[in-house]
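Visitor: I need the structure of the sequence given here:
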Amino acid sequence: MSDPLRLLVITQSPGDARMIREVLREAGLPSEVVWRSRSRDALDALQGEPFDLLLLDPDPEVVAQAGERAPGTPIVLLVSRDDMETAVRALGRGADDHLVREDITPELLVCTVRHALTLKRMKTALERMGGMWREIVGNLHEGVMVADREGTTLFASARMAEILGYAAEEMLKAPFLSFVDPEDAPRAEALLGTAGRAEAEFRLRRFDGERVGVRLIVFPVTCGTAVGVMDIRERPAEEEIRRRNVQLSIINQVVRTATSSADMDELLTGVLGKTVNLLGFGGGSVYLIDSGRSRAELAAEIGLPEGFSFRQRIADMNAPPYDTVLGQGVPHFVEDYPRRYPQDAGAGIQAFASIPITAEGRVIGAVNLVSREMHTFSPAERELLTSIGQEIGSAVERMRLRKRLEKAHEEANFYLDVMTHDINNANTTAIGYAALLSEALSGPEKDLARRISAAVRQSAEIIGNVSTIRRIAEETPAPGPVSLDDVIGHVSCFFADADIRYAPQGLWVAADDLLSAVFINLLGNAVKFGGPQIVIQVTAREEDGTVTVSVEDTGPGIPDAEKPLVFEKFRKSGARSGKGIGLYIVHTLVERYGGRVWVEDRVPGRPREGAAFRFTLPACPPVTGRTG
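Guide: Model (predicted):
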């Protein structure tokens, strides 16, 4: 059984700590919850004790300090519905996620904890990889540059700047060819345009005008072209430099193969094949240690002889050579395989290497390589193979993290779908009963029934907005012809008690079925904030391939200072109720369709006489023979 999670809860409310303990216990997640009411005590605890996760009130300064004290520990905010602005600021200071106290359930808490832990591990792994590459480039004897597809310099190493006499930052955004002697510029330009790896000698021009003879080695990368530059004035070191460039090229190809793989099988088969082919081995295999760390299973194989002892699995990790390879993370090289392993005499293997696959400081498997010819493992090749084992380990961990994230995402979506379905059913029933009560009652009781109905409709609006946001995030827009008359007419039925005026125009726009959410939020806001006497006028006109829609109301209007901010997420207007996402959805959808949205005074210069929301949409020819 894995160790329980240690959670540090930093909140002035002892009830929050008790609630977190009870919810985790109910969820069946083994955990230890430590509560500190004072941030100073909590920050001191972070220095002396390890924690897997921090849950704390949304204090931006405490979040920043906690991130400095425990940079590898995920931070989840405990927020209230009425304090989302503070939560947003705290998220900007380094928090990883948030939980709304009023909405916490065992399933939501477990999903949030797992999601925060997974994201933090992935971020740490990516930062470690970035640091590794910076270290590799910084220690290379040759200069390294990266240019985009237009030939603009994106990166220049310190050695590159030294060769040319510039500061590294001075070289950024400059054309690569500006560093080439003009006489050699045409050849250098042609070299940059090659599809594969290529090299040639050129003359570069230093900052002081001096010409420098160099050998350029170029190869394509995702963003453009990587350029290795060897100063051929240092001829005694040329072979060493060339060797390093070859190593870097091989590692780069292995990494590219790993990052382009869709699943674990493709990843392992791809990097094994690339390693075998690039280094000239006869075959190879990859083994991954099982979850119980009792044995290593064969995960990929290319060209292994039938008589090879370890062809199927590594059953005993304590037997040589795997006691050192898998147990200690030490590579094992054999150049006289028939003598060392006479049991494999019929396999035809002459040389053998077993390289530990490492990730985050631990061994997770091994890659075996065999040669049917005499083979000597030079120090450079041993170093290269060790680096490849580390790269494979990093790629495996990234793939595992991605799969765990995908599974967590699927689980979260499942719970959200179930919750949305059940709440919608409950809301529909409640609205029906509230309508019956409203018809049967009179006086204060009738007003109370209407308030109940309004509250349930607000719940339904929240669920609808959540579903809309999910679809916006997950679906690729596919705009098609949509009738404005049909959408406005259909949405107006949701507000039967409101005075909504619209004269059908027969206009069609390029949108999809989410367009109704734009009108639901605009009309709903007008009704919500304008009261029963409000009049809403909807108009639409087409000009130069664009349809401009206006939704004007006679409500309280929007002050000038708030107009530029109303479409921000979680932004509320003054003391108004709501979650601050309705107009954000309007803005997101309109821009998704290629339009824009803004707000004005219904009567120019008189904000208290009502608001006018206007937005544009691309016009679209109507569908023949269709009215909706």
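Visitor: When you work out contacts or count neighbours from here on, use the C-alpha atoms and nothing else.
Guide: Fine.
Visitor: residues of the helix or strand encompassing R40 that come out buried?
Guide: Secondary structure assignment for R40, by DSSP states H and E: helix 39-48. Residues of helix 39-48 classed as buried under the neighbour-count rule (16 or more other C-alpha atoms under 10 Å) are S39, A42, L43, A45, L46.
Visitor: Second input sequence below; structure requested for side-by-side comparison:
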Amino acid sequence: MSDTTSRMDVLLVEDNPGDAKLVAHHLDSSDSTHLVDDIGLTHLESLGAVEETEIDRYDALLLDLGLPESTGLETLDRATELVTDLPIIVLTGMRDRQKSMGAIERGAQDYLPKSDLDGDRLARTLRYAVVRSRQQRTLRRRRDQMEFFNSILQHDMLNGMNVIRARGDLLADNLDGDEREYAETIVDWSDDIIDLTEKVRSVLKTLSEDGMNEMQRRDLGAVLDAAADRARSKSPACTVNNHVTDMEVAADELLEDVFGNLFLNAVEHGGDDVTIDVTATVGDVFVTLRIADDGPGISPGRRRQVFERGQKGSGSSGTGFGLYFVDSMVESYGGRIWIEESDSGGAAFVVELPRTE
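Guide: Got it, this is the predicted structure:
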């Protein structure tokens, strides 16, 4: 398959030699170099010949509905079975709006009456059909990828975490003192990871079905308190001062994990006794939160870079997923996140989230 900005290879299935010559003439005479530099045309007279053709080398199929083997939409049905990944543009000698809509519903990218053809319109229709088809294939591939990752979360991660949790629960019942506390920590963290995995699976499932999670009213103070508890469970010596109350933002159930990742990032890089101060201001459209710590801070040159996938600080034991996840989720809420220097010289993560009315 060629690059549509330089060359396009088109397969024409047309049993009328005169109509085939007319299509070739239109493409040869089209002033459409702004759309595609060169269009190559291969003419076949039947769908049977298509079965013997190397379809992968073509970018689009021009299809006449009146062929020796079949006529009307039956021809289109047969063609879609033969060329599943090739955009099909129907050519017809009749003006029939009902049939044109039927063709689109059954998989055609476009429907052109032969009497309306000219070079520019034909080249433009081919170009747009190819672009749309590639976009659709990309969306299908992404949906397949999300379904695959969802399956991994279900069968590998969730199953494994449930085993870990069960063993931790068993140990907690049979140990005393510090060992019992360690086992209970395993259970608590297993519960957190299982819960997060289920939430991510829900997001992946929604996106794979071409939808979006519905935004809800979230009590920001309660969400921040829950996220702070998670940080304290990892490092009891850390201090989280949450000054945010009586504020609501529009987000989904993963918002607690967004802030949980920010607090845990501060603990990891600022030390077990790090102090985190959370404040917020309310504007007409957005709530702006400032999560400031007294850790070593982040240099200006790295402040945008840390949100990229796989990025992590030197000596970090993490995967580089946490801040990438935070940035992705905040953007999905219609918000923004950036980093400044805190008053104590540490890092201040500034999160802008849409208000609810």
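Visitor: I'd like a version of the buried residues of helix 39-48 of the first structure in JSON lines, one that adds distance to G464 of the first structure as further columns.
Guide: JSON lines is the format used below for the buried residues of helix 39-48 of the first structure (distance: C-alpha to C-alpha, whole Å):
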{"residue": "S39", "distance to G464 of the first structure": "38"}
{"residue": "A42", "distance to G464 of the first structure": "39"}
{"residue": "L43", "distance to G464 of the first structure": "40"}
{"residue": "A45", "distance to G464 of the first structure": "43"}
{"residue": "L46", "distance to G464 of the first structure": "41"}
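Visitor: Go through those residues and say which is closest to V212 of the first structure.
Guide: Comparing the buried residues of helix 39-48 of the first structure against V212 of the first structure with C-alpha to C-alpha places L46 closest, at 54.1 Å.
Visitor: Can you give me the distance of that closest one to G15 of the first structure?
Guide: 22 Å (C-alpha to C-alpha, to the nearest Å).
Visitor: Give me the longest strand you can find in the first structure.
Guide: strand 606-618 (DSSP state E).
Visitor: what separates that strand from the chain centre, distance-wise?
Guide: Mean C-alpha position of strand 606-618 of the first structure versus that of the full chain (C-alpha atoms, centre = their mean, to the nearest Å) differs by 36 Å.
Visitor: who touches it?
Guide: 509-511, 522, 545-560, 590, 593-603 (C-alpha atoms under 8 Å, 6 or more residues apart in numbering).
Visitor: Just the buried ones among those residues, please.
Guide: With neighbours counted by 16+ other C-alpha under 10 Å, these contain buried members at 509-511, 522, 546-559, 590, 593, 595-597, 599-602.
Visitor: Map M212 of the second structure onto the first structure.
Guide: The pairwise alignment with the first structure assigns M212 of the second structure to T476, based on TM-score structural alignment.
Visitor: Please, which helix or strand holds its match?
Guide: Assigned by DSSP H and E, T476 of the first structure falls outside every helix and strand.
Visitor: Could you tell me how many residues sit around it?
Guide: 9 (other C-alpha atoms under 10 Å).
Visitor: Roughly how far does it sit from G432 of the first structure?
Guide: For T476 of the first structure, the distance to G432 of the first structure - C-alpha to C-alpha - is 35 Å.
Visitor: and if you look at T554 of the first structure?
Guide: From T554 of the first structure over to G432 of the first structure (counting by C-alpha to C-alpha), the distance is 29 Å.
Visitor: Repeat that for V33 of the first structure.
Guide: The gap separating V33 of the first structure from G432 of the first structure is 44 Å, by C-alpha to C-alpha.
Visitor: The two - which one has more neighbours?
Guide: Neighbour comparison, V33 of the first structure and G432: the larger count goes to V33, with 20 against 13 (by other C-alpha under 10 Å).
Visitor: what helix or strand is the closest residue to the more buried one other than its chain neighbours on?
Guide: Closest residue to V33 of the first structure apart from its sequence neighbours, by C-alpha to C-alpha, 6 or more residues apart in numbering: L7 at 4.8 Å. Assigned by DSSP H and E, L7 of the first structure belongs to strand 5-10.
Visitor: quick one: that strand aligns where in the second structure?
Guide: Using TM-score structural alignment, strand 5-10 of the first structure pairs with nothing in the second structure.
Visitor: In terms of secondary structure, what does that strand contact?
Guide: strand 31-36, helix 39-48, strand 53-56 (3 or more C-alpha pairs under 8 Å, 6 or more residues apart in numbering; DSSP states H and E).
Visitor: possible to save these as a markdown table with distance to D417 of the first structure?
Guide: Output for these, formatted as a markdown table (distance: least, C-alpha to C-alpha, whole Å):
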| stretch | distance to D417 of the first structure |
| --- | --- |
| strand 31-36 | 28 |
| helix 39-48 | 37 |
| strand 53-56 | 26 |
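Visitor: To G580 of the first structure, which of these lies closest?
Guide: strand 53-56 (23.2 Å).
Visitor: now the closest one: which residue numbers in the second structure?
Guide: Per TM-score structural alignment, strand 53-56 of the first structure has no counterpart in the second structure.
Visitor: Downstream of that strand, the next helix or strand is which one?
Guide: The element immediately downstream of strand 53-56 of the first structure (helix or strand, assigned by DSSP H and E) is helix 60-69.
Visitor: buried set for the helix ranked longest in the second structure?
Guide: Longest helix in the second structure by number of residues (criterion: DSSP state H): helix 119-152. By neighbour count on 16+ other C-alpha under 10 Å, the buried set for helix 119-152 of the second structure is 119-123, 125-130, 133-134, 143, 146-147, 149-151.
Visitor: Counterpart of P300 of the second structure over in the first structure?
Guide: By TM-score structural alignment, P300 of the second structure lines up with D560.
Visitor: quick one: the closest residue to that match other than its chain neighbours and E562 of the first structure, what's the gap?
Guide: Leaving aside its sequence neighbours, D560 of the first structure sits nearest to P607 (C-alpha to C-alpha, 6+ apart; 7.2 Å). For P607 of the first structure, the distance to E562 of the first structure (C-alpha to C-alpha) stands at 11 Å.
Visitor: okay, those two: which has more neighbours?
Guide: Neighbours per residue (other C-alpha under 10 Å) separate P607 of the first structure from E562, with P607 holding more: 18 against 14.
Visitor: how close does the more buried one get to A42 of the first structure?
Guide: Taking C-alpha to C-alpha, one finds P607 of the first structure at 48 Å from A42 of the first structure.
Visitor: swap in G574 of the first structure?
Guide: 35 Å.
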